[in-house]
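Enquirer: Generate coordinates for the sequence data below:
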Amino acid sequence: MSSTNPGLIRRVLSGLWRLLTWIRTSLANLVFLVLILVLVVALLPKDAAQMPDKTALRIAPGGYLVDQYSYVDPLSQILEQDQERTETRVRDIVDAINAASQDERITSIVLDLNYLIGGGLSKLQEISHALDAFKQSGKPIYAISDAYSQEQYYLASHSDHIMMHPMGAVILTGYGSYRNYFKSALDKLSLNMHVFRVGEYKDAVEPYLRDQMSDASREHNSQWLNELWSEYTQYVEQQRELNVGGVNDYINNLDTHLAKQDGNPAATAKALNLVDHLFSHHQQREFLVDKLGKDEELDDYKALEYEDYLAFVQQEKLPEADKVGLIVAKGVILDGEQPEGSIGGDTLAQLIRDARDNDDIRALVMRVDSGGGSAFASEIIRQEMELTRQKGIPILISMGSVAASGGYWISMSADEVWATPSTITGSIGVFSAFPTIENSLEKMGISTDGVGTTELAGALRMDRPLSPLAKDILQQSVNSIYQQFLDIVATSRQTTSARIHEVAQGRVWTGRAAKDLDLVDHLGDLNDTIAAAAQLAELDNYDVFEVKKQLSPSEMFAKQLAGELAQVSHFASLSSSPLLDMLKSAESQFQPLIKLLNSGDPRSVYAQCLECVAP
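Expert: Alright, predicted model coming up:
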């Protein structure tokens, strides 16, 4: 008996293993066949969609408002079909609204603001201008959201009917700028932060030198924050016909207002005329169905997504021979080649050359949305713009939410500089910083010693004290680049370096204040700047041609495939596989290293405004 049992057990286990292998192989083949089927279905030609005769335009921005989408490799787009939108391009929304205001097929706009996170007052204002023009056509605007953040409410204030859930709230807080300060922590860790800067207001490095905000930093940050908040409150009060100071009263006396409504924030908002209707989801849908008609197929109100509408409009438009080129410069300015969402000195310089060599481009607009970065990369970009101007191509700058420090530097080779009233700009100043850890190592019993052939050999080692000679060299380098910055601005603004120094020193200004100080030429949004560029080039009919980095053939195919797959709902379940989770984890581990490799400057001197973050 005992001699037969092992053979029987082996046969049973072997059979189970073969069964498991067959099941695993079959499932893998099945998944592969499903994937092939999905790809075939996605790539099959589809019937051309028809533009409805009468419909509302639904605008549901998701994530942050941006001037340019951050680069996501096409493979990730394919694998992450279920991810919520993290960015929405402002220009797409503005173009759709502007077209809809003149289109008799569009009866109204529905702003679904549930998914909007933020994006800065300047970008909100650009959408607001388009909404104002739409309202002048006599068509209504409806806003829906479970609750309203400060950014969401700014857009909602344009609506004829603002609807909110009975358990929602209008959350307004005002603008603020708060940072952590590390001086005491660095002292406890025996870390020495050597900072070299020019400008009393260049406070990007203050957190490493102090334990609290300096008086100079408090002064200039308070000024631009209060100016932006005044822009916000005045506009909302005008749209909602509130008393002057009504928004600040709502915030500063919220406890009193809540007490009158038994602590109910939704009822408080309605009582103060911040919203018009407190509706459940069902009531919101029924209200909109009554106003806009019913889509029987979707069992919802009749509306067309703005992305789909924009595609219809672009198909119907006849192309023009003359072009106004548009280049978007968004993000931190870094050296070398960089993907979209960051500004690479070499990448942006190549785009400017591409525009210069395109005979159809008669004028060029560069949209700047950057707090700066590498001074070296900023100058590479500015020089390329200067060469383009010398060829006789008008160049205009459109400043977005932020065009400060290095962002202002690259704006100084233009025929005209435009900013929105709420643009954050200026911050004309530079800094460099170098940490050393010799005291920390000493506490652990580690010392550094050796020999060198010159006074500078090993001078920039983090484990050695920074010598007086090295300190003097670094400070002189910063002083030199600051003077170069002043001279560039003075030449562009047709004034003296001494005059620019008075309003520089790292100080931040709003677009409106910058106009008064002659740091910019005009106030207006991107469309205003494009129109001005066409006028300079004497163009009556033109198209806007966006100059951007070209994808490789494989990237173009994968991107197209990703767009098609987004419409195939069965594919979404693949994005939760363990393999994809492992890939995402690996990607997150490498991101800090990638950012470190992308942050270099030959002289380690930066024209960047770290506090310039659009509120």
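
Enquirer: contacts and neighbour counts: CA atoms only from here.
Expert: Fine.

Enquirer: For the stretch 301-450 of the chain, which segments count as strands?
Expert: 303-305, 323-330, 333-334, 343-344, 361-370, 372-374, 395-404, 416-419, 424-426, 431-436 (DSSP state E, counting those that start in this stretch).

Enquirer: Provide a list of residues in contact with the most centrally placed residue in the chain.
Expert: The chain has residue 66 as the residue nearest its centroid, 3.9 Å off, counting by Cα atoms, centre = their mean. Residues near residue 66 by Cα atoms under 8 Å, 6 or more residues apart in numbering: 87-90, 119, 123.

Enquirer: Could you dump the residues you listed into a markdown table with distance to residue 565 added?
Expert: Shown next, in a markdown table, are these (distance: Cα to Cα, whole Å):
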| residue | distance to residue 565 |
| --- | --- |
| 87 | 19 |
| 88 | 20 |
| 89 | 21 |
| 90 | 24 |
| 119 | 28 |
| 123 | 30 |
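
Enquirer: which of those lies closest to residue 257?
Expert: Of all the contacts of residue 66, the one sitting nearest residue 257 is residue 119; the distance, using Cα to Cα, is 29.0 Å.

Enquirer: That closest one contacts residue 61, doesn't it?
Expert: No. Contact between residue 119 and residue 61 fails when scored by Cα atoms under 8 Å: they sit 10.8 Å apart.

Enquirer: how about the strands of the stretch 301-450 of the chain in TSV, adding mean neighbour count and distance to residue 527?
Expert: Listed next are those as TSV, based on neighbours: other Cα atoms under 10 Å; distance: least, Cα to Cα, whole Å:
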stretch	mean neighbour count	distance to residue 527
strand 303-305	19	22
strand 323-330	24	11
strand 333-334	29	24
strand 343-344	29	22
strand 361-370	27	10
strand 372-374	29	24
strand 395-404	30	9
strand 416-419	26	11
strand 424-426	32	19
strand 431-436	19	34
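
Enquirer: if we can go back for a sec, most neighbours among the contacts of residue 66, please name it.
Expert: residue 123 (24 neighbours; other Cα atoms under 10 Å).

Enquirer: Whichever strand or helix holds that one - contacts with which helices or strands?
Expert: Taking DSSP states H and E as the definition, one finds residue 123 inside helix 121-136. Secondary-structure packing of helix 121-136 (3 or more Cα pairs under 8 Å, 6 or more residues apart in numbering; DSSP states H and E): helix 90-101, helix 150-156, strand 395-404.

Enquirer: looking at those, which is closest to residue 603?
Expert: Of all those, strand 395-404 comes closest under Cα to Cα, at 20.1 Å.

Enquirer: Just name whatever secondary elements that closest one is in contact with.
Expert: helix 121-136, strand 361-370, helix 375-390, strand 416-419, strand 424-426, helix 526-536.

Enquirer: Alongside the first, I'd like the structure of this one:
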Amino acid sequence: MKLSAFALSKLTRETRVALIVAFLIALGTICLNAGWRAAGLSSIMAAIAVAAAFYLLVVRPSRIPRDAVLTLRLAGTIREDAPRSPLEQLRSHGAPTLFDIRNALEAAASDNRLQAVLVEISTPGFGLATAHELHELLRALVAKGKRVIAVIGGDQITPRDYLIACGAGEIVANPDSALMMLGLSAGSLFLTDALNKVGIQAQTLQWKEYKGAAEMFTREAMSPELRESLEALIGDCQSLMTQSVASARRMSPERARELLGSGFMSVRAACTNGLIDRAGYIEDVRVELEPEDKPKSRFIALGRYLRHLAYTHDGRGRPRLALIHGLGPVVVGEGPMAGEFFSGERISEEIRRASRDDKIKAIVFRVNSPGGSAAGSDLVWRAVREAQRRGKPVVVSMGDVAGSGGYYVAMGADAIVAGPATVTGSIGVVYAKFSVPELMQRVGIGLDVVKSDPVSDALSPARPMTAAELAQLNEVVGELYSTFTAKVTEGRKLDPAVTEQVARGRVWSGVAAKARGLVDELGGLGCAVALARDKAGLKAGEEHDLVLYPPPNLLSALHLSAAYSEIPWALSVAARLLQLPERWTPALLSLVTRTGALLLCPWL
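Expert: Reported below is the predicted structural model:
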């Protein structure tokens, strides 16, 4: 019998392994009969090794007992997807990603082998939109009848930690923890006086009045426009928190709002006020879920459960949806080897490859980016439009932040889904240049320049731009703004006057963005996948596979790029003060050390 490659692809994993083992045994038998003892024994030993390895490494770890408890720990930095750069892969130690966590929680809802889900929360490193998405996933588990227990550890329980936890059916907190019921805040450092004292002059351009990213270098306090936009953003996010807590903890919105802004609270007081069910420790909960007369193999860690899902999954013949991640500050080419960045060249090529792949029926583009390079953002926007011209639907799912350049890459998609607390919009352009002639004079540094034209050293840090140079550059930045808003008008099918009202550099919450036509739906990645299915023409009930595109590969991550051996201490501290993910710092450094107009910083 002759098996074609297509026929082999239709066989189950177990059958393929069995065929390999049978072939090796048959080959070994033939060799032994022919008198080739060494070759025959080697072939038979190889068959035994293949069978044993398959059982020990694939079959056995993938089995889970009935009435199992899925355990999940949310702590520290949790990435959206697997890191691509070699340095980040080594640092991550194979830690689960948000993609893994979503897959596990969605599968757990319909898994009859799972009796309960135990979630340990200890200040995970993501924003409010992701916290709300996890909150909704836990609530979906509870609605399906699963017992879900959240255990909050750590000295301080932040509003973000609590939002995730109250999606569970039961909340347990360490007795010595304290709830930081401080509401929400947003602010900015203002460095004008400090820069003047050390002899650094900042020249900035912003289009338009709400684009406050550079105000920190030229003002001593927020402009009225920046304050207005941040107050609205904080108000929307606080309303979301209030509604979520009130619904989950079965209290009135007024009571929930009062408690969320009540200040510092002990766990005992939180129990009295109905925010927490009881004080306790993770070990106590494990004992409760694991009676003494039952084996301790009942607890299933996330990694083991994911192996179980992979082993039992049969995706043969299913239509595929490609999931492409655009994460971190946008750069044109490849960014630093450390940290998280959004390469315009790489992401645009991935979108093109997916659009040419006949197995891919639609593209889900997950964006979590504060913006960055205008040119890099435009490359991705163009790739999205090319995919649409090829008949491949593109649906964007926004994470914690998708503003400025992060919105630019999304605005041409067939549909945009944002979380209610996603920070988006910031449709504008900002430019900043720093010059240090006074500082150079103070420390005794001289400079002599030979130039072909009067403007040849316009970008030199040794002198500020002249008024004429700044006016000329302002025209260029204005053209970038006009291009940006024109593409928003086209992609979102808005009236130009409406686009101008929602643009001008202003940030919006996901809720406000939907009300103004900047996004189509509110929800998480699951909502975006459902929209992509619909636009791909998949029938109700027809199963699909959501595949990372391209598949994670260590060798593909070994690109040639300049690596920063150390993140400057000052920039790292600034990133922390501005509440930015530290993994974005190297890419931000890369942007700062280059000249050019940037679509940057929607959080300011």
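
Enquirer: returning to that earlier point: widest-spaced pair of the contacts of residue 66 of the first structure?
Expert: Farthest apart among those - using Cα to Cα - are 87 and 123, which lie 12.6 Å from each other.

Enquirer: Pull up the overlap in contacts between these two.
Expert: The contact sets of residue 87 of the first structure and residue 123 overlap at 65-66 (Cα under 8 Å, 6+ apart).

Enquirer: Between its first and last residues, how far does stretch 105-119 of the second structure reach?
Expert: Criterion Cα to Cα, to the nearest Å; first-to-last residue distance in stretch 105-119 of the second structure is 11 Å.

Enquirer: So which bits of that stretch are buried?
Expert: Neighbour-count burial for stretch 105-119 of the second structure, counted by 16 or more other Cα atoms under 10 Å, picks out 105, 108-109, 114-119.

Enquirer: surely residue 140 of the second structure meets residue 109?
Expert: Yes. Here residue 140 of the second structure lies in contact with residue 109, judged by Cα under 8 Å, at a distance of 7.2 Å.

Enquirer: residue ranges for the helices of the stretch 501-604 of the second structure, please.
Expert: Counting by DSSP state H, counting those that start in this stretch, the stretch 501-604 of the second structure has helices at residues 510-515, 525-536, 569-577, 585-592.

Enquirer: To residue 280 of the second structure, which of those lies closest?
Expert: helix 569-577 (31.4 Å).

Enquirer: Next, the buried residues of that closest one.
Expert: 572, 575.

Enquirer: and it, what does it pack onto?
Expert: helix 585-592.

Enquirer: The helix it packs on vs strand 429-435, what angle?
Expert: Helix 585-592 of the second structure and strand 429-435 are oriented at 80 degrees to each other (axes from the mean of the first three to the mean of the last three Cα atoms, to 10 degrees).

Enquirer: Contacts for helix 585-592 of the second structure next, please.
Expert: 328-331, 335-336, 338-341, 372-373, 564, 567, 571-572, 575.

Enquirer: If we use 7 Å, what do you get?
Expert: 329, 335-336, 338-341, 567, 572, 575 (Cα atoms under 7 Å, 6 or more residues apart in numbering).

Enquirer: same check, this time on stretch 143-163 of the first structure
Expert: Here stretch 143-163 of the first structure makes contact (Cα under 7 Å, 6+ apart) with 110-114, 116, 118, 124, 128, 140-142, 164-165, 168-172, 236, 239-240, 275-279.

Enquirer: And it, end to end?
Expert: End-to-end span of stretch 143-163 of the first structure (Cα to Cα): 6 Å.

Enquirer: so how far is that stretch from its chain's centroid?
Expert: Relative to its chain's centre, stretch 143-163 of the first structure lies at 21 Å (Cα atoms, centre = their mean, to the nearest Å).

Enquirer: Return the residues in contact with the closest residue to the residue nearest to the centre of the first structure other than its chain neighbours.
Expert: Nearest non-adjacent residue to residue 66 of the first structure, counting by Cα to Cα, 6 or more residues apart in numbering: residue 89, 5.0 Å away. Residue 89 of the first structure sits next to 65-69 when contact means Cα under 7 Å, 6+ apart.

Enquirer: just checking, which of those residues belong to strands?
Expert: Using DSSP state E, 65-66 are the members of these that sit in strands.

Enquirer: between the contacts of residue 89 of the first structure, which has the most around it?
Expert: Top of the contacts of residue 89 of the first structure by neighbour count (other Cα under 10 Å): residue 67, with 24 neighbours.

Enquirer: Residue in the second structure paired with it?
Expert: Using TM-score structural alignment, the partner of residue 67 of the first structure in the second structure is residue 80.

Enquirer: Surely that match is in contact with residue 101?
Expert: No. With contacts counted by Cα atoms under 7 Å, residue 80 of the second structure stays clear of residue 101, the gap being 9.6 Å.

Enquirer: which residue lines up with the residue nearest to residue 66 of the first structure in the second structure?
Expert: Per TM-score structural alignment, residue 89 of the first structure is aligned with residue 97.

Enquirer: Now do its match against residue 167 of the second structure, distance only.
Expert: Applying Cα to Cα to residue 97 of the second structure and residue 167 of the second structure gives a distance of 20 Å.

Enquirer: again, but for residue 51 of the second structure
Expert: For residue 51 of the second structure, the distance to residue 167 of the second structure - Cα to Cα - is 43 Å.

Enquirer: ditto for residue 280 of the second structure
Expert: Distance from residue 280 of the second structure to residue 167 of the second structure, by Cα to Cα: 18 Å.

Enquirer: more crowded one of those two?
Expert: Set residue 280 of the second structure next to residue 167 and count neighbours by other Cα under 10 Å: residue 167 wins out with 29 against 18.

Enquirer: May I have the secondary structure class of that one?
Expert: Using DSSP: H, G, I helix; E, B strand; the rest coil, the structure places residue 167 of the second structure in coil.

Enquirer: which residue in the first structure lines up with it?
Expert: Checking TM-score structural alignment: residue 167 of the second structure goes with residue 158.

Enquirer: I'd guessed residue 405 of the first structure sits against residue 426; true?
Expert: Yes. When contacts are counted by Cα under 7 Å, residue 405 of the first structure is listed as touching residue 426 (6.0 Å).

Enquirer: Could you check which residue of the first structure pairs with residue 341 of the second structure?
Expert: In the first structure, residue 341 of the second structure lands on residue 342 (TM-score structural alignment).

Enquirer: Kindly apply the preceding question to residue 120 of the second structure instead.
Expert: In the first structure, the residue matched to residue 120 of the second structure (TM-score structural alignment) is residue 112.

Enquirer: Repeat that for residue 220 of the second structure.
Expert: Alignment note (TM-score structural alignment): residue 220 of the second structure maps to residue 211 of the first structure.
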